[in-house]
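Undergrad: what follows is a predicted structure for the sequence shown.
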Amino acid sequence: MSHLLSELWLAQASEAGAVGATADSIVNWLLGNGGALFSLINTVILVLTAIVEQLLNAPAPWLLALVVALLGLWRVSAAFGLLSLLGLNLVQAMGLWELMVSSLALVLTASLLALAIGLPLGVLAARQRSIWQLTRPLLDLMQTMPAFVYLIPAVMLFSTGAVPSVIATLIFAMPPVVRLTVLGIRQVPADLIEAGRSFGCSEWQLLTKVQLPNALPTLMTGVNQTIMLALSMVVIASMIGGGGLGDVVLRGIQQLNIGLGFEGGLAVVILAVILDRLSQSLSTPPSRSVRDRVRSLAMLWRIR
């Protein structure tokens, strides 16, 4: 499959202009010289995606829905926990649970990889201006390039399926966490940094004890935005074999089936709301105890 795609790429290269021809040359060079590296990346992403999906499929659907609801009860509110439980049960009733889990595994895998690369890069860029000057134009390019464009080299280098979907999603979703990590660290008050240095903190201690804790709300906003952007790629990734809920929406578009498209879109919305609120809640400790939230839930059901 990869060989056929390479031949198709070469056949189309003559139609591109000078800039496009340069991009063609780069991809062709990578195809010819990076086979071992791309094979390793392919294996790592496949294994990571499989592990995440197996973990999500390990509990029964009702148990996973209950765990998410209890997590929402603890981190957000009683009403959110109840709505999460109802929403996930609605997904199960529509027969889209397995597809939702597949989409969630892809989103979480891409988000974890984006955070694993983006957070350290953001820290380095915040502390080394030269790295930020090199990184910023790349982030601008990654954020402004149409998402569909990422699919082309991803398919050429990794064929179709989950791996190019994760790669394209990673590239699309990583810029916010890098930018907001840089912003959060640079916004730490100078007097706190000077106080840390005056108490004899090393650079590592200054980063872990002063800068990162104070930048945590901004960092978590970056994490939230990365997860949301990764989820927004679900439908686009389905065009290259990403699977999951994106396939349902794509089939609805292709068949002009409003009901099918609405069900797929509704499942994506439910998943997006749950991920959004839970990831937002991680930036601050719970404002109320679980007991208070259970009491609120009881009042919601009018239990005396």
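TA: Arrived safely.

Undergrad: rest of the way, CA atoms for contacts and neighbours
TA: OK.

Undergrad: what segments of the stretch 151-300 of the chain are helices?
TA: Ranges of helices in the stretch 151-300 of the chain, per DSSP state H, counting those that start in this stretch, are 162-173, 175-186, 190-198, 203-205, 212-232, 234-237, 245-255, 258-281, 290-300.

Undergrad: nearest approach to Gly87 belongs to which of the ones you listed?
TA: For the helices of the stretch 151-300 of the chain, proximity to Gly87 was assessed by CA to CA; helix 258-281 is nearest, at 6.1 Å.

Undergrad: how about the closest one: buried residues?
TA: 260-261, 263-268, 270-272, 274-276, 278-281 (16 or more other CA atoms under 10 Å).

Undergrad: let's bring in a second one:
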Amino acid sequence: MDGFRIPIGEWAAAAVGWVKDNLEGLLDFISFIVKFLVNGLTDVLLGTPIVALIIIAALIAWAVRSIWMAVGTAVSFALILSMGLWVAAMQTLSLVVVAALIAVVIAIPLGIWSARNATVRTIMKPILDFMQTMPAFVYLIPAIVFFSIGVVPGLVATVIFALPPGVRMTELGIRGVDSETVEAGHAFGATPGQILRGIQLPLAMPTIMAGVNQVIMLSLSMAVIAGMAGADGLGKLVVQAISTVNIGKGVEAGLGVVLLAVFLDRVTAALGTPNEHPSSLLGMMARRRGARQAEKADAANLEADRATAKGMRRAAP
């Protein structure tokens, strides 16, 4: 067996070269779309007054979580500003948001398809295992070959790395819906699409949102690796701090990533279960809506009791 070797690396290099040579138009189109989305969102965030953006972030935190989360968000964003990291933080936030949106748009349909088709699930499982266990740095190599240095290879590698949890959690949520509930929908004549939209997706939403939360966290964890590919943001500052052994810059940039991660994690985690946070705006609205529905039900029951009593009096001799 001496000298025997399977040239998998050469095959992979040949495949990457073939894609680079024959799909250049598609790669240019993807690069244009990614740059347009990331740079456009970055311009919007940086063009918005800083105080207004902090207030908006705090209101979002209050709406889905609590007033204390809103205060913590305002303090966190103010700390990022005080460290001189505002521009880099907004660049990182733009990259994470766009990468997470792309990953979610791909992951949820794939998860639904996998949950409804055993063959697709069997084929997709080893692919997702491969995507999830491959070291994230490896994704940068073909991405840089395809798209050169910049934000595009960082975002592409981020999407590939963050995609598997979204697919798995969506599949788990759909398959975890009570079969008797689905059978009841079939018994009432609902189509598969109606069952998906009206029964499975609403009941699976907490699990799906947990997957979205994981996608966002993994996207943010790739910020440093995206910085190695030349993407602007906090990750690039971390890479510069490593190359120059600048402890202060590294700590500040790392703290900025942590503060963004805490904000995104708490917000997305709360979106799946808004009623579990009674001090949030969504929780208060849900309680008021429930109270109004209860009042309407009590009024209808009272009216029915009055009608029954009136009918009994008329029937009495």
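TA: Sure, I can see it. Source: prediction; values computed, not measured.

Undergrad: just the TM-score for the two chains, thanks.
TA: The TM-score (TM-score structural alignment, normalised by the length of the first structure) is 0.88; 279 aligned residues with a CA RMSD of 1.7 Å.

Undergrad: picking up where we left off before, to Gly72 of the first structure, which of the helices of the stretch 151-300 of the first structure lies closest?
TA: helix 258-281 (6.7 Å).

Undergrad: thought Val188 of the first structure was touching Gln211?
TA: Yes: here Val188 of the first structure reaches Gln211: they are 6.1 Å apart, a contact under CA atoms under 8 Å.

Undergrad: the two: who's more crowded?
TA: The neighbour comparison of Val188 of the first structure against Gln211 (other CA atoms under 10 Å) goes to Gln211, with 22 against 16.

Undergrad: in contact with the equivalent of that one over in the second structure, which residues are there?
TA: Under the alignment (TM-score structural alignment), Gln211 of the first structure pairs with Gln200 of the second structure. Gln200 of the second structure sits next to Ile174, Val177, Val182 when contact means CA atoms under 8 Å, 6 or more residues apart in numbering.

Undergrad: one more time with 6 Å, if that's ok
TA: Contacts for Gln200 of the second structure (CA atoms under 6 Å, 6 or more residues apart in numbering) come out as Ile174.

Undergrad: can you check Ser94 of the second structure too?
TA: Val38, Leu41, Thr42.

Undergrad: counterpart of it over in the first structure?
TA: In the first structure, Ser94 of the second structure lands on Ala105 (TM-score structural alignment).

Undergrad: name the nearest residue to the residue nearest the centre of the second structure, ignoring sequence neighbours.
TA: Against the mean C-alpha coordinate of the second structure, by CA atoms, centre = their mean, the closest residue is Val212 at 3.5 Å. Ranked by CA to CA, 6 or more residues apart in numbering and with sequence neighbours excluded, the top spatial neighbour of Val212 of the second structure is Gly166, at 5.8 Å.

Undergrad: roughly how far apart are the corresponding residue of the first structure for that neighbour and Ser6 of the first structure?
TA: If you follow Gly166 of the second structure across to the first structure using TM-score structural alignment, you land on Val177. Distance from Val177 of the first structure to Ser6 of the first structure, counting by CA to CA, to the nearest Å: 33 Å.

Undergrad: burial count for whatever residue of the first structure lines up with Leu85 of the second structure?
TA: Taking TM-score structural alignment, Leu85 of the second structure has Leu96 as its aligned residue in the first structure. Burial of Leu96 of the first structure is recorded as 19 neighbouring residues (other CA under 10 Å).

Undergrad: show me what contacts Leu96 of the first structure?
TA: By CA under 6 Å, 6+ apart, Leu96 of the first structure lies in contact with nothing.

Undergrad: could you do Leu170 of the first structure as well?
TA: Ala110, Ala114.

Undergrad: do that again at 7 Å, thanks
TA: By CA atoms under 7 Å, 6 or more residues apart in numbering, the contact set of Leu170 of the first structure is Ala110, Ser111, Leu113, Ala114.

Undergrad: how about the nearest residue to the second one, chain neighbours excluded?
TA: To tie it back to what came earlier, the one meant is Ser111 of the first structure. Excluding the flanking residues, the one nearest Ser111 of the first structure by CA to CA, 6+ apart is Ile227, at 5.7 Å.

Undergrad: so which of the contacts of Leu170 of the first structure wins on neighbours?
TA: For these, counting by other CA under 10 Å, the largest number of neighbours falls to Ala110: 30 neighbours.

Undergrad: helix or strand: which one has that residue?
TA: Assessed by DSSP states H and E, Ala110 of the first structure sits inside helix 97-127.

Undergrad: and for Asp298 of the second structure?
TA: Assigning secondary structure by DSSP H and E places Asp298 of the second structure in helix 281-315.

Undergrad: and what of Asp24 of the first structure?
TA: If you go by DSSP H and E, Asp24 of the first structure is part of helix 18-33.

Undergrad: and the next helix or strand along the chain from that helix, what's buried?
TA: Once helix 18-33 of the first structure ends, the next helix or strand along the chain (criterion: DSSP H and E) is helix 35-57. Across helix 35-57 of the first structure, burial judged by 16+ other CA under 10 Å covers Asn42, Ile45, Leu46, Leu48, Thr49, Ala50, Val52, Glu53, Leu56, Asn57.

Undergrad: from Asn257 of the first structure, how far out is the first one?
TA: In this structure, Asn42 of the first structure and Asn257 of the first structure are separated by 34 Å, where distance is defined by CA to CA.

Undergrad: what do we get in the second structure for Ser25 of the first structure?
TA: Counting by TM-score structural alignment, Ser25 of the first structure corresponds to Ala14 in the second structure.

Undergrad: check contacts around that match.
TA: By CA under 7 Å, 6+ apart, Ala14 of the second structure has no neighbours at all.
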